[in-house]
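S.K.: I would like to see how this sequence folds:
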Amino acid sequence: MRIQPLILVLAVLGLAGCANDPAPHEQMRLSEQALEQAKAVGATDQVPEMKLAEDKFARAKSNLATEDYRDARMRAEQAELDARLAEARVLTEKSEEQLDLLESRVKRLRKQLEAQP
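M.R.: Below you'll find the model as predicted:
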């Protein structure tokens, strides 16, 4: 019955391996890149999702510094998603503004065409 102690040892080693999360350097890089992209299209702290992204990224940095890698990864992932949402919101608003402008131009052209004899 030596198999049972072996299984127990393997289970303990497996759980110990799960407890040590690696530092999320790649996720931090992705999150920072998403924040920069959002800023590049015009997202500022006035966009609620951008403020959330920046706050979560700051907490992720703090978690990374204290070697709380699990929380750092989670916060960094959330920051990336919030930044991408902020970018999408800004791009949507810009598209809607362009659409409104084009619609007003079309209306003005129609009025001009109707006025011609």
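S.K.: contacts and neighbour counts: CA atoms only from here.
M.R.: Will do.
S.K.: For the protein, which segments count as helices?
M.R.: Under the criterion DSSP state H, helices of the chain are mapped to 3-19, 25-40, 48-65, 69-115.
S.K.: With mean neighbour count as added columns, please give these in TSV.
M.R.: As requested, the helices of the chain are exported to TSV (neighbours: other CA atoms under 10 Å):
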stretch	mean neighbour count
helix 3-19	11
helix 25-40	18
helix 48-65	20
helix 69-115	17
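S.K.: I'd like the structure of this one too, to check against the first:
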Amino acid sequence: MINRFSCAATVLLGLTGCASDPAPTEQLRLTEQALAQARAVGADEQIAELVMAEAKLRQAQSAMQRDAFKDARVLAEQAELDARLAEARVLTQKSQDQLNELNSRISRLRQQLGAL
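M.R.: From the prediction side, this is the model:
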């Protein structure tokens, strides 16, 4: 009896260990959305993180075709983070440009007021 139980438990644990990861379709969708959002704010091929994100997304899609779902999920997550970083870099640069422009206007106004 104990021997049968032991064998059944071993088989059950073995089958559980062989269970495959589910396809990361939702993660791929989120990654594609993050890439689209990064492009929408102005990220282009000059932003290294965007290039890396696109490459990792292609690798994730390739892993999906090979049914390597765990690899696909990891690559898709990395691609999403790279895309979000690219977006943040673009938005930071735009904010810095706006700040520089405002500081320039303030300086001109001060000069004009000083001349009066």
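S.K.: TM-score for these two?
M.R.: Remark: TM-score between the superposed chains equals 0.92 [TM-score structural alignment, normalised by the length of structure 2]; 114 aligned residues with a CA RMSD of 1.1 Å.
S.K.: Geometric centre of structure 2: which residue is closest?
M.R.: In structure 2, the C-alpha nearest the mean C-alpha coordinate belongs to residue 80, at 1.2 Å (CA atoms, centre = their mean).
S.K.: Next one: it from residue 88 of structure 2, what distance?
M.R.: Residue 80 of structure 2 sits 12 Å away from residue 88 of structure 2, taking CA to CA, to the nearest Å as the criterion.
S.K.: ok, back up a step: which one is the residue nearest to the centre of structure 2 nearest to, not counting chain neighbours?
M.R.: residue 31 (4.5 Å; CA to CA, 6 or more residues apart in numbering).
S.K.: I'd assumed residue 56 was in contact with the one you found.
M.R.: No: if you go by CA atoms under 8 Å, residue 31 of structure 2 and residue 56 don't touch, sitting 9.9 Å apart.
S.K.: what is in contact with the two at once?
M.R.: Common contacts of residue 31 of structure 2 and residue 56 (CA atoms under 8 Å, 6 or more residues apart in numbering): 76, 79.
S.K.: can you pull the contacts of the residue nearest to residue 80 of structure 2?
M.R.: 57, 76, 77, 79, 80, 83.
S.K.: need the contact list for residue 11 of structure 1.
M.R.: By CA under 8 Å, 6+ apart, the contact list for residue 11 of structure 1 is empty.
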